[in-house]
Every structure is written in structure tokens, then in C-alpha cells.
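Participant: Next comes the sequence, and after it the predicted model I'd like to discuss.
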Amino acid sequence: MKREQLIALVGPTAVGKTEIGIRLARELDGEVVSGDSMQIYKGMDIGTAKVMAEEMNGVPHHMIDIKEPEEPFTVADFQQAATSAIARIHEQGKLPILVGGTGLYVQAVTHEFDFAESESDETFRAEMEAFVSEYGEKALHQELALSDPAAGEAIHANNVRRVIRALEVMHVSGKRFSEQESTQPLPRYDVTMIGLTMERGRLYERINRRVDLMMEAGLEKEVRCLFENDVGGQAIQAIGYKELYAHFRGECSLDEAVDRLKQNSRRYAKRQLTWFRNRTNTTWFDVGESDRQTVFQKILEFVQEMTGNETNIEKEEKGRD
């Protein structure tokens, strides 16, 4: 059976995915599906670099502002909601464009991952969360590295949710987490994977500048509101929120928190690039090598070549003939 089409636009934070995704959607009669694990949360706008209504340029966006920060939302929940959104887009005869940098979430949509295979153990998870509170993230990650070195290498210590999940899966199944993830799932769609990248020094400058702009736009106020309302849970582990929470708890100065935010964002960008290069069949475009219009035209032509889709202008010209 022929699979339905999906464009996936991926890459590191601050590389310019939002703009390119919107432009592709406008040219190809598409709609955008966010592939970001944190943009689902309401009230977390500045720190997640959430696209604003005035930036959407009339393009419908999905998987944004669908949950309160206190509500739990797993990758399996994301998979179900995102694939449902994509199905609705297809039903309307539009082209879905998945835009994001959260590798596992993107891959959970593009491929047939079955997250129901491993049952959960709430008691064990609570024990691991208590362990983190008492001994810290690094100690928990060391437990994973000892039990499953491959998973320990693949999952960063700061990703506490993922570390706990890996340990939980091994606890329930008795098998190493890395061995269970090694089986390559089948693709769900006819996916065209596009990656955006640029020279690392220039990317890091963009990341640092973006953080400065976030602070100017009111990131401290946004996070303080969450802090003063005692909002906790997985949402607050996001980069941009955990650093300022530490400041509000008196653990560091505001300048130190901002420096950590920049450093963690740069490290995250590096991990994003590693994930997509190692785990996906992505065609990469350097968005720093020439002007944005030239690069966009190359991307548009590549998408048309891979999918056979016409631009709106081409459709109008055919209609007049």
C-alpha cells in the first residue's frame, strides 16, 4: 500500500527551522506539525521559541499549546496526537510538514514505534525520582551506564525522564534498553527528511544571541510566573526553565543562570545534530553558506523532486492554461 507523504524538517535549535517550515507550507499548500517536545505546553512561549500567531503567515500549526505544564505527556501520547493531526491534514488534501528538533519525538511520528511494548511500573519510577532528589542526576545516569553502557552513552544525564524510562523498561522487561531500541521500526509515511545546519561557531553565536533576545522578551518573567505558581514536573526540566528555577531557588545568580542556559543550549544543539545524522536518512542543507532565499529555493526544488508536489503558483498557472 502506498504511504502518504510527510515532509520532516529537522536540525539544531536556532538554525531557522520555523521560518523555512512556514515558507514550505505556503508554497506547497501545507500545514505545520510541531515536532518539539516542549511547545505542547501552554504558557511556555519564550523559552521554547514557540512560533507566534503573527509569524505563522496564515499557515495552520498543530501540536502547540495543547497541554498545561503540570500535565504529564509521554512520547507515546505525542505520537498518537501528532499522527492524528497529520491524518486530518491529509484528509483536507494538504501536505503535512513536521518541524522540530526533538529527535525521539520526530522519529516516533515518522516510524512505527510501539511504545506499548514495555509496561510501566509506577512504584519503580517513584523510587528513581526519589533517588534523583537525594543523589542527583549524575548518580542516576551512572546507574544506567553500569546497567546498559550503550544506553548510557546515547542518553544524556540531564534527560532525567529518559534515563528513568530506560531503567524502568529494563526493570520491567529484564532486557537492556539499548537492545530493545536497536530494532529499526518501519516507516509510517513516505517521508522526505530535510536537515538544516550551519558552521558550528556561527550556530553557537546564533544560540547565544537567541538567549539574549529571550531575556529581553521577558523569559525571566515567564519562568518566574511558573515558579511562583509552584509548577513542577517534566515541563520544567526544559532548557531555559530549569536554569532559571535554580536561580529563583537561590542556587545561582541570574547571570550564572543565563550562562548555563547558553551552554546547555549549545550542548543540546550538538546532541540534536548527532541524533539526526546517526539515526535518520536526512538530506542536509547548509543555511549559512549563502543567502536564505537561495537556500530556500534549493530546499523547495529538492522537496518537489522527491514528492512531485507543485507549488501554488504552478497550480494556478496550470489552471489558467
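Facilitator: Received, thanks. No experiment lies behind these values; they were computed from the predicted model shown.

Participant: Only C-alpha atoms from now on, for both contacts and neighbour counts.
Facilitator: Fine.

Participant: all helices for the protein, in order.
Facilitator: Secondary structure of the chain (DSSP state H): helices located at 17-27, 75-91, 103-110, 122-135, 137-147, 149-154, 160-173, 177-181, 200-217, 219-228, 242-248, 254-279, 292-307, 312-320.

Participant: Go through the fourth one and flag the buried ones.
Facilitator: Of the residues in helix 122-135, those buried by neighbour count under the rule 16 or more other CA atoms under 10 Å are 125, 128-129, 132.

Participant: Go through the helices of the chain and pick out the most buried.
Facilitator: helix 103-110 (a mean of 22; mean count of other CA atoms under 10 Å).

Participant: so how many other residues sit close to L6?
Facilitator: 21 (other CA atoms under 10 Å).

Participant: Make sure it is actually in contact with I97.
Facilitator: Yes - taking CA atoms under 8 Å as the definition, L6 is a contact partner of I97 at 6.1 Å.

Participant: hmm, back to that, from the buried residues of helix 122-135, which is closest to G308?
Facilitator: R125 (47.1 Å; CA to CA).

Participant: Next, find the distance separating that closest one from V258.
Facilitator: 31 Å (CA to CA, to the nearest Å).

Participant: Same question for D45.
Facilitator: 17 Å.

Participant: Likewise for K298?
Facilitator: Distance from K298 to V258, by CA to CA: 36 Å.

Participant: Ok, T274 next?
Facilitator: Taking CA to CA, one finds T274 at 25 Å from V258.

Participant: now V99
Facilitator: Applying CA to CA to V99 and V258 gives a distance of 26 Å.

Participant: again, but for D148
Facilitator: Taking CA to CA, one finds D148 at 33 Å from V258.

Participant: ok, now M44?
Facilitator: With CA to CA as the criterion, M44 and V258 are 17 Å apart.

Participant: Over to L273?
Facilitator: 23 Å.

Participant: what's the single longest strand in the chain?
Facilitator: strand 190-197 (DSSP state E).

Participant: Mind listing what's buried along it?
Facilitator: Quick answer for strand 190-197 (16+ other CA under 10 Å): 191-197.

Participant: Would you check which pair of those lies furthest apart?
Facilitator: Spatial extent of the buried residues of strand 190-197 (CA to CA) is set by the pair V191 and T197 at 19.1 Å.

Participant: ok, structure two:
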Amino acid sequence: MRPLTIIGPTGTGKSDLAIEIADRLSGKIAVEIVNADAYQLYRGMDIGTGKVPLAQRRGIPHHQLDVLDVTETATVAGYQRSAAADIEAIASRGALPLLVGGSMLYVQSLLDDWAFPAKDPAIRARWERRLAQAGPARLHAELVRRDPAAAAVIPLNDARRTVRALEVVEITGRPYAASAPRIGSPRWDSAIIGLDCETKVLDERLAARTKAMFDRGLIEEVISLLPCGLARGVTASRALGYAQVMEALKAGADTQALDRARQQTCLATRRYVRRQRSWFRRDRRVRWLDATVSTAAHRTAIIEAVLGAWRRAS
């Protein structure tokens, strides 16, 4: 069964649309949803990631949700292997794999079957020890010395990517860019649907979404995850909303600090949306649908357009 993929910026309604499509196909073909959001992989990170609550999934099987502890590092390569296995298994059951998410690298690595450079746990551990001892600035300076081109595109405070670049350079003896994932032949020939909407409307939705997250208990969720190691998690601690709330808690969690966390979360999400748009718009395979209007009639038209694109691809 050829997969169907729904991508697009944060806040455009991808998860809800996926469930509506599964409902529409109910009784005709089974649908199983595969998550492609890096932070929804984490157990306990529910409110801030926009994870659909179990009670609202309408019995539709979901994969790649709640598979990691917050102290575990999520990697594109690891996700690719695991999600590809899920999609193959779903298709083998005669069900429709419905891939949904907005994490750019996760989606493209999966659909285009990227090949990744080798890893060496011992070398990585050594660089991570150097990071802990010397800090991100000195480690980045080492990358400047070994691979100036990589250092020029990796931000000074992005310790995770700095460590990975140093690991790859040491393993391969070549610049990091020369070992970047290679785009392979398109896998599965999935129909790819993109959801987007007018910037002004999406900005309003993101502001409302951020307010709702804080109103629903994002601060309490972050506090509950701190004893589980959230602050130590290389990937989880960087999630939008969670990183800002942790900074507010360090600052004393007064009203001013928490208001600033909410504002910074919204601004950071808007910046992330710009990156998502830039990335996804480069893919000519995507059929874009306008999700600006939220009337029932327009929603029905979107569902029909998605199903039509999938049927034609199948």
C-alpha cells in the first residue's frame, strides 16, 4: 500500500486532518498514522508538542509517539530506520500508512531514503566529554580549526551539531559537508500533501496555540519532567516551549519571567515556521492546499483533495 504524507508548517492542522481522513476511509481501508514530529517521540511531552491525546485518536493506531525518554537523544537516522519499518509493516497488513508531521529532516530522510555517514560511539563520547569540560564555545573553536566551512554554518551554541561534525570529520578525515546525508531514490512514491495558510492567519493561530498550551498546563508539564531528566536531554531540552519555560523557572518563575517565556515561545515558533516553509517549498512533489479558511465546507474540500491526490498516486 503506497503511503500518503501530510506535511506543512506548525499550526496548520495536519494531525486533525490525518484523523479526519482516517475516519473518512473507515470501513473501506484501515489507516495507521506515523508521526514525523521529532518532539512527539518523547514520553510525557504532550501539551507543548501538540500531541493528539489518546482519547481523541478515535481508535486509530499511531506510531512513533511516546517511544523515547526525555534523556534519550533523537536522531534523524534512528527515526528513519524505525519509521521505515513501521511503514513497511503497516503496508504489509494491507493498511494505509499515513505519515504526518513537520520535522523537515525527518520527513525527507524517510521519503528519500537518505544514506547517513558512519558513527563511532567512542569518538562521540570523547567529544561529548570535551564539551562537558570545555563548553560549547571552545568546542566550536576546535571545529573552526578542523573544518572552517562546517563551523561557519553551525551556530556557536549548537553543541549537538558541533559534536556530530567533529565526530564525522575524525571518522572520515574529510570535511563534514562531504559526508552529509545523500539523497537516494524516492521511496514508496508517496503522494505528498502540504498544508499552509496565509501568514497573518497562521500568526494568529500560533499566538492562540501558544496561549492554549500555557493555559492547559505546559509549565506544570515541564516541572513534572525535570525529575525525569528533561534538562539533561540533548534533544528534548531544546523543544519549543520547554526550553523557554525552563529558562523562566531558572529565573524564579515570577509572572514577568513566565510572560516572557510565553512571548519567546510564540516568536520562536514563528521563526521555525519560516524555516519549515522554506524547506518544504523546495520539494516540487508536494501538492499544496490552503488551510486558511476553517469552515466545514472548506475542510471537506481539503479532505476530498487529499484523497483524490492519494488515489491518483495509487
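Facilitator: Thanks, I have it. Just so you know, these numbers come straight off a predicted model, no measurement behind them.

Participant: At the geometric centre of the first structure, which residue do we find?
Facilitator: What sits nearest the mean C-alpha location of the first structure, by CA atoms, centre = their mean, is T102, with 2.4 Å.

Participant: mind putting the helices of the first structure in a markdown table, distance to G35 of the first structure included?
Facilitator: Listed next are the helices of the first structure as a markdown table, based on distance: least, CA to CA, whole Å:
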| stretch | distance to G35 of the first structure |
| --- | --- |
| helix 17-27 | 11 |
| helix 75-91 | 8 |
| helix 103-110 | 6 |
| helix 122-135 | 26 |
| helix 137-147 | 26 |
| helix 149-154 | 20 |
| helix 160-173 | 17 |
| helix 177-181 | 20 |
| helix 200-217 | 19 |
| helix 219-228 | 22 |
| helix 242-248 | 21 |
| helix 254-279 | 13 |
| helix 292-307 | 19 |
| helix 312-320 | 25 |
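
Participant: what's the closest of those helices to E54 of the first structure?
Facilitator: helix 17-27 (11.7 Å).

Participant: counterpart of S278 of the second structure in the first structure?
Facilitator: Correspondence of S278 of the second structure to the first structure, assessed by TM-score structural alignment: T274.

Participant: Is S253 of the first structure in contact with E243, as I believe?
Facilitator: No - at 10.2 Å, S253 of the first structure does not count as touching E243 under the criterion of CA under 8 Å.

Participant: Minimum distance to G58 of the first structure: which of the helices of the first structure has it?
Facilitator: Nearest of those to G58 of the first structure, taken as CA to CA: helix 17-27 at 8.3 Å.

Participant: gap between the closest one and the chain center?
Facilitator: Helix 17-27 of the first structure sits 17 Å away from the centroid of its parent chain (CA atoms, centre = their mean, to the nearest Å).

Participant: what range in the second structure matches that helix?
Facilitator: Taking TM-score structural alignment, helix 17-27 of the first structure hits residues 14-24 over in the second structure.

Participant: And the matching stretch against the first structure, how far off on average?
Facilitator: Superposed on the first structure, stretch 14-24 of the second structure shows a mean distance to its aligned partners of 1.3 Å (mean CA distance after the TM-score superposition for the first structure).

Participant: And for that stretch, what's in contact with it?
Facilitator: 6-8, 30-33, 52, 57-58, 60, 98, 100-101, 195, 303, 307 (CA atoms under 8 Å, 6 or more residues apart in numbering).

Participant: Which of the residues you listed are buried, as a PyMOL select command?
Facilitator: To isolate the buried members of the contacts of stretch 14-24 of the second structure in PyMOL, using 16+ other CA under 10 Å:
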select buried, resi 6+7+8+30+31+32+33+52+57+60+98+100+101+195+303+307
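
Participant: So which of the contacts of stretch 14-24 of the second structure are in strands?
Facilitator: 6-7, 31-33, 98, 100, 195.

Participant: what's the mean distance for stretch 266-273 of the second structure versus the first structure?
Facilitator: Mean deviation for stretch 266-273 of the second structure: 0.8 Å (mean CA distance after the TM-score superposition for the first structure).

Participant: which residue packs closest to G218 of the first structure, ignoring adjacent ones?
Facilitator: I46 (7.4 Å; CA to CA, 6 or more residues apart in numbering).

Participant: G101 of the second structure now?
Facilitator: Leaving out its chain neighbours, the residue that sits closest to G101 of the second structure by CA to CA, 6+ apart is A36, at 4.2 Å.

Participant: Based on its surroundings, how many neighbours for the residue nearest to G218 of the first structure?
Facilitator: Neighbours of I46 of the first structure (other CA under 10 Å): 22.

Participant: Quick check: it touching K221?
Facilitator: No - using CA under 8 Å, I46 of the first structure makes no contact with K221, being 10.0 Å away.

Participant: ok, K119 of the second structure - contacts?
Facilitator: 167-168, 171.

Participant: Now do it against M1 of the second structure, distance only.
Facilitator: From K119 of the second structure to M1 of the second structure the distance is 33 Å (CA to CA).

Participant: Next: V34 of the second structure.
Facilitator: According to CA to CA, V34 of the second structure and M1 of the second structure sit 14 Å apart.

Participant: Likewise for L226 of the second structure?
Facilitator: Counting by CA to CA - L226 of the second structure and M1 of the second structure are separated by 41 Å.

Participant: Understood, closing this out.
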